[in-house]
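Asker: how does the following fold in three dimensions:
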Amino acid sequence: MSGIEHSGTSEGRIKNATLIAGPTASGKSALALQLAERDGGVIVNADSMQVYGVLDVLTARPAAGDLERARHFLYGHVSPATAYSTGSWLRDVAVVADSGLFAEKPPIFVGGTGLYFRALAEGMSDMPDIPAEIRERWRWRLNEEGAPRLHRVLMSVDSAVAMRLKASDGQRIVRALEVLEASGRSILKWQADKGHPMIDLATARFIVIEPERELLIKRIDQRFDRMIEAGALDEVKEISAMRLAPELPAMKAIGVRELAAAMAGEMCFEEAIERAKIATRQYSKRQSTWFRNQFGPEWQRIGGEAGRQPGATDA
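Answerer: Below you'll find the model as predicted:
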């Protein structure tokens, strides 16, 4: 998305969309709510962790009061047992768009997942359907053999993909293996196929929040303390009781591993909380770096105080 050109292929099915990106705790949800109330719009989640159920607090999903002020879509609608993908999210956006809602109420896409915004603005190539037996077999092997072993398998059959992935990235390794088996074609070739924008680039507005680092760290720490008070431990107990594979994306939500370890007596809660805060700070830095390097001049860059309102979700 470094410099999107408004060519004849820029016209997507969703017009007058606003895209608001930013690192975690930057205040982007508050800005989205302000714009939704001002313009009569609806808010659509563009964060890969906020799609999952159970983790309302730990993923900083909009609070009940925010949901009353504007309609929200694609929050908490996916089971934590599901490995949800960017393609899945884009298909869910298409379902909402095809309902005709966005023709009446301008959509405001808000989140911290850069690949979601890229899919909106550039489209995605169609991936092959994966038969259930192939998907289940590779997921089973991931559980039984672990990601490093499957990474070696991938290296032997599609080294170009394997060299781009970390040996610990089980979900992407399995995805590459199942696509190759189902289609006989490397996932890189599928990804190279040109997609079509979901949004009309000529009428879209692009905003990325760039808060001062010191302010962002303070917000992150304060927000995690509020998460503990609001029931984050109960959420970790609930998702732990589901006995899900640790490689699933929902199980990698910041705070799940740390708080689960504390509840198991592996560390004290003070240490778990501090580790989760540090992990969140590191994640926010990676997000900011991605936005800075990947987003082009069409993105309006604003400070972290824009759109902040008392009581609004600090996401």
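
Asker: use CA for all of it now, contacts and neighbours both
Answerer: Fine.

Asker: surely Asp47 meets Leu115?
Answerer: No: using C-alpha atoms under 8 Å, Asp47 is not in contact with Leu115, being 9.5 Å away.

Asker: how about this one, so we can line them up?
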Amino acid sequence: MIPLIVIVGPTAVGKTEVSIDLALKINGEIVSADSMQVYKYMDIGTAKPSLQERKRVPHFMIDVVTPDQEFSVAVYKKMATKIIEEIYKRNHMPIVVGGTGLYVNSIVNVMDFSSTADWKLRQQLKEQAKMYGNEYLYEKLKKVDPITYKRIHPNDIRRIIRALEVYKLTGKPISYYQEITQNRPNPEYNALMIGLTMDRQKLYKRIEERVDKMIKDGLIEEIKWLCDNGYKNNMIAMQGLGYKEIIRYLEGQCTLEEAIEILKRDTRRYAKRQLTWFRKDKRIHWFYVDQFSCKEEITKNILELVAEKYNLR
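Answerer: Below is the predicted model:
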């Protein structure tokens, strides 16, 4: 079994800083589990580790595809699994870090729907989407799988079709399979799962400060550049947090102040959903980062768990 450290938690809680500090102390390399950081050119709005931070510690699964390319959990799992094996073969410690629950689950749990496929049915659904629009299939999904409906963006037609396909072929929604596989650990890894969290109001304050910093650092200019270079607002990548809100401002649908307030609100809601998702996994050891004086103190406590888990004392 490959030893694997996993660090999860809500956005803005400080996963990047803690994971880098930990990696430097245990000869680790970091594999991102963030569904937005896979996209090139989208740096500020996705809060990617800086180039300086990536020079200090190797990071993977960042800048993998352009915003107009499709990317899925299955592709992530395939690529990340290979990278984890390569890190281990180098006698380094693989550390998966991120807040995208499905990406994390694809690594640490048994999660495979590949045997359930019907290409003819999939093509029929694609034709229905072309004929009646994405919203038609999206409403179909709402009736058969309201849980997945809430998770998927209406423009994410590939995932909508996949969810409908699984339901039609098995009679059960894809959320059902995700739920049962969530509790089946992947036997390939000896995983130590760490969760970072903090007082809710303090987290919300950090989120708001982060959004303000993104605007100051050039988020609007980044999005203008993306739009000018052909990356349109109907692309899945451009519907990510921080992007769709500013696009509405650029298109004159709201003021900048309104866009920023909506972004802060939606990010707070996203953080709440992340915490709800990860709280279900009882393997996670939780640390309240606001109860420590510095990140080094958090790292010290994580290192004690690492030593105990992998008999390094």
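
Asker: and Asp47 and Leu115 of structure 1? Which one has more around it.
Answerer: Shown here are Asp47 of structure 1 and Leu115; by other C-alpha atoms under 10 Å, Asp47 has more neighbours (25 against 17).

Asker: which one in structure 2 is aligned with the more buried one?
Answerer: In structure 2, the residue matched to Asp47 of structure 1 (TM-score structural alignment) is Asp34.

Asker: contacts only, for its match.
Answerer: Each residue near Asp34 of structure 2 by C-alpha atoms under 8 Å, 6 or more residues apart in numbering is listed here: Val97, Gly98, Gly99, Thr100, Tyr103.

Asker: check Ile220 of structure 1 too.
Answerer: Thr24, Ala25, Lys277, Thr280, Arg281.

Asker: aligned partner of it in structure 2?
Answerer: Match for Ile220 of structure 1 (TM-score structural alignment): Ile207.

Asker: tell me which element that match is part of?
Answerer: Counting by DSSP states H and E, the element that carries Ile207 of structure 2 is helix 200-217.

Asker: in that helix, which residues are buried?
Answerer: Leu203, Tyr204, Arg206, Ile207, Glu208, Arg210, Val211, Met214, Ile215 (16 or more other C-alpha atoms under 10 Å).

Asker: for the contacts of Asp34 of structure 2, give me CSV that also has secondary structure.
Answerer: Listed next are these as CSV, based on DSSP: H, G, I helix; E, B strand; the rest coil:
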residue, secondary structure
Val97, strand
Gly98, coil
Gly99, coil
Thr100, coil
Tyr103, helix
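
Asker: excluding chain neighbours, what is closest to the most centrally placed residue in structure 1?
Answerer: Nearest to the geometric centre of structure 1 sits Ser48, at 2.0 Å (C-alpha atoms, centre = their mean). Distances taken as C-alpha to C-alpha, 6 or more residues apart in numbering place Thr113 nearest to Ser48 of structure 1, at 6.1 Å, with adjacent residues excluded.

Asker: for the one you found, what is the corresponding residue in structure 2?
Answerer: Thr113 of structure 1 maps onto Thr100 in structure 2, by TM-score structural alignment.

Asker: burial measure for the nearest residue to Ala94 of structure 1 once chain neighbours are set aside, as a count.
Answerer: Of all residues beyond its chain neighbours, the one nearest Ala94 of structure 1 is Met198 (7.9 Å), with distances taken as C-alpha to C-alpha, 6+ apart. Close neighbours of Met198 of structure 1, defined as other C-alpha under 10 Å, add up to 24.

Asker: can you check Lys189 of structure 1 too?
Answerer: For Lys189 of structure 1, using other C-alpha under 10 Å, the count is 9.

Asker: do the same with the one 5 residues further on
Answerer: The number of residues packed around Lys194 of structure 1, counting by other C-alpha under 10 Å, is 12.

Asker: and what of Ile262 of structure 2?
Answerer: Ile262 of structure 2: 15 neighbours (other C-alpha under 10 Å).

Asker: try Lys25 of structure 2
Answerer: Using other C-alpha under 10 Å: Lys25 of structure 2 sits among 12 other residues.

Asker: same thing with Gly252 of structure 2?
Answerer: So Gly252 of structure 2, with other C-alpha under 10 Å, has 10 neighbours.

Asker: name the SS class of the aligned partner of it in structure 1, please.
Answerer: The alignment partner of Gly252 of structure 2 in structure 1, by TM-score structural alignment, is Gly265. Classification of Gly265 of structure 1 using three-state DSSP returns coil.

Asker: relative to Glu258 of structure 1, how far out is Gly265 of structure 1?
Answerer: 11 Å (C-alpha to C-alpha, to the nearest Å).

Asker: can you check Trp89 of structure 1 too?
Answerer: Trp89 of structure 1 is 27 Å from Glu258 of structure 1, by C-alpha to C-alpha.

Asker: the more surrounded of the two?
Answerer: A count of neighbours by other C-alpha under 10 Å puts Glu258 above the other of Trp89 of structure 1 and Glu258, at 23 against 20.

Asker: residues in contact with that one?
Answerer: With C-alpha under 8 Å, 6+ apart, Glu258 of structure 1 has these contacts: Ala272, Ile273, Arg275, Ala276.

Asker: of all those, which comes closest to Glu122 of structure 1?
Answerer: Nearest to Glu122 of structure 1, judged by C-alpha to C-alpha, of the contacts of Glu258 of structure 1 is Ala276 at 33.5 Å.

Asker: that closest one matches what in structure 2?
Answerer: Match for Ala276 of structure 1 (TM-score structural alignment): Leu263.

Asker: buried set for the host helix or strand of that match?
Answerer: Using DSSP H and E, the element containing Leu263 of structure 2 is helix 256-279. Neighbour-count burial for helix 256-279 of structure 2, counted by 16+ other C-alpha under 10 Å, picks out 256, 259-260, 263-264, 267-268, 271-272, 274-275, 277-278.

Asker: thinking again about what came up before, tell me what the helix or strand just after the helix holding Ile207 of structure 2 is packed against?
Answerer: Counting by DSSP H and E, the next helix or strand C-terminal to helix 200-217 of structure 2 is helix 219-228. Contact analysis of helix 219-228 of structure 2 by 3 or more C-alpha pairs under 8 Å, 6 or more residues apart in numbering; DSSP states H and E lists helix 244-250 as its packing neighbours.
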